[in-house]
Structure formats: structure tokens, C-alpha cells
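Visitor: Below: sequence and its predicted model.
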Amino acid sequence: MSKDVVEDMRWHKEKCVNDDVIRHPADATAWQEFDKENDWFALDPRNVRLGLASDGFNPFGNMSTSYSMWPVIIFSYNLPPWKCMKEPLLFLPTLISGKNSPGNDIDVYLQPLIN
């Protein structure tokens, strides 16, 4: 990682503006509550806070084909808002593909990632 990215990993603690406007997850009540409940984690701003997102799509563009792809993307919330969703800083740990969407069984596919 570049030096800029390493320095930006502390942005949420050192440079985030707290003016009651939510521009970043660090501005939200949930982040502050997490910090209160896990003060040991909040002490070091370099502790990585990750977000996980997934959404399915039909790769062939043909809705009559029963095949779907579900990319699972991980991103770091430590970075400033103008960087945390940029392509070079996103991670694709798994790609769920198959005839059906994973539905409620998505946890089975995510288990290796969680471990």
C-alpha cells in the first residue's frame, strides 16, 4: 500500500468533521455506539473497520436464463469518503455463481471468509 493510503487509514479519527451531518459512516450514531461498547477497539484508529456488500446480477443479460453471479465486495471504512469506494481499494474475496441466487444460504458461501 502507498504511504498516502496508510496515513488515510486514521482519517476517521483524526480528520473527520463532526457537525451533525453524515458524510461518512464515522459520523453515524451506530459508529459511535460501537466505539462506546468496544472501547478497546476504538483506542487505536488503525484498527480496520470493514464493510461487506453483495448484489446479484445475470451475467448474460437474458432474464430467461437461470444463472446468477453474486460478487462479494469488501471495503475499508477507515479511509476518507472520497477514497473508501474507489476501485483500487475494493477487495473481491469471493464470487458466488450458480443457477439460483444464494438467498438465505449466503452465510454458507461467506463462512470461509468469516473464518
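Guide: Sure thing, it's come through. Residues are numbered from 1 along each chain as shown.

Visitor: from here on, contacts and neighbour counts on C-alpha atoms
Guide: Will do.

Visitor: I'd assumed Ile74 was in contact with Pro93.
Guide: Yes - because the distance of 7.5 Å satisfies CA atoms under 8 Å, Pro93 is recorded as touching Ile74.

Visitor: helix or strand for Lys13, which one?
Guide: Following DSSP states H and E, one finds Lys13 within helix 11-14.

Visitor: Repeat that for Asp4.
Guide: Secondary structure from DSSP H and E places Asp4 in helix 3-8.

Visitor: So which bits of that helix are buried?
Guide: The neighbour-count criterion (16 or more other CA atoms under 10 Å) identifies Asp8 as the buried residues of helix 3-8.

Visitor: try this one side by side with the last:
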Amino acid sequence: MSSQNILLSSTVWRQDHNGFSHQDQGFIDLATNKSPSVTRVYLPPDANTLLVVADECLRSTDCINIIVADKQKHLQFTTMDEAIVHCAKGLGVWRRASNDEGEEPDVVMAPGGDIATQALCLQAIMR
């Protein structure tokens, strides 16, 4: 059976017009309390990862997919090839934002959501 795909088009952090009615942490909390084999939540950080995630969700079967992506312009962090690899892994290290050089890092910055710029700016300051 085709999956149910839910696109939440605003974030709670952007209250400029309808953020709360379009995305509420309670909605994601409720979804993540269900079995991960049935319910999946995606928070793509840029347009290319959004395209890869949407393709995966539209091809999936027998699950509920929730994609959170607002309607604002954002920085483009990945090429399409990088987005495909990143999404296939489920998470990844962005080399341009890392200085671990293959060793154990002292600090791991793991932003979640569609606005990763704050964590990237902090990483730049910490260097």
C-alpha cells in the first residue's frame, strides 16, 4: 500500500504568519513515539536533501512519512550527489564543517531540522 506522506510546511521557530498551525513539536513527538518501522520523520537541511527525501517517501510503502520543510529560502549545503549519499546513510559528517581529520572529535555538533546555520556558525567560531 502507498505510504501516507505528510508535509509540514512551516516551523514553530518562524512565527511570521502561520508557523504554529503548520508544525508543532507535539506532532513530531507523537509520531516518534510510534514504531520506526511504520513512522518516519525527515528534517532535510536544504533543497537537494528535500528532493532526495521526497523521492524516497513517494516510493515507500506501508508507512507514514513526515517531512518538515518550510517555505523560506535557505542556504544550499549539499550537491545532489552529496545529498543522495547523506540520505542513504541517514546522517553524515559534512567535511567542509569538520576538522576531525578522521580522528575522534572533541565536540560533535548535530543540528536537527531545516535550519542548520546556527550550528555551522558556532562550529566556525569554535575553530
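Guide: Okay, I see it. Every value quoted in this text rests on a predicted model; they were computed, and no experiment measured them.

Visitor: care to give me the TM-score?
Guide: Between these two chains, after superposing, the TM-score reads 0.27 (TM-score structural alignment, normalised by the length of structure 1); 58 aligned residues with a CA RMSD of 4.9 Å.

Visitor: Pro93 and Ile74 of structure 1 - which one has more neighbours?
Guide: Residue environment comparison for Pro93 of structure 1 versus Ile74 gives the larger neighbour count to Ile74, 18 against 12, counting by other CA atoms under 10 Å.

Visitor: tell me the secondary structure for that one?
Guide: strand (DSSP: H, G, I helix; E, B strand; the rest coil).

Visitor: dump the residue contacts of the closest residue to it other than its chain neighbours.
Guide: Distances taken as CA to CA, 6 or more residues apart in numbering place Leu52 nearest to Ile74 of structure 1, at 4.6 Å, with adjacent residues excluded. With contact taken as CA atoms under 8 Å, 6 or more residues apart in numbering, Leu52 of structure 1 is in contact with 72-75.

Visitor: Swap in 10 Å and give it another go.
Guide: Contact partners of Leu52 of structure 1, counting by CA atoms under 10 Å, 6 or more residues apart in numbering, are 72-76, 91-92.

Visitor: Using a markdown table, lay out the residues you listed together with distance to Phe34 of structure 1.
Guide: Listed next are the contacts of Leu52 of structure 1 as a markdown table, based on distance: CA to CA, whole Å:
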| residue | distance to Phe34 of structure 1 |
| --- | --- |
| Val72 | 24 |
| Ile73 | 22 |
| Ile74 | 19 |
| Phe75 | 18 |
| Ser76 | 16 |
| Phe91 | 24 |
| Leu92 | 26 |
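
Visitor: Spatially, which two of those are the most separated?
Guide: By the measure CA to CA, Val72 and Ser76 form the most distant pair in these, at 13.7 Å.
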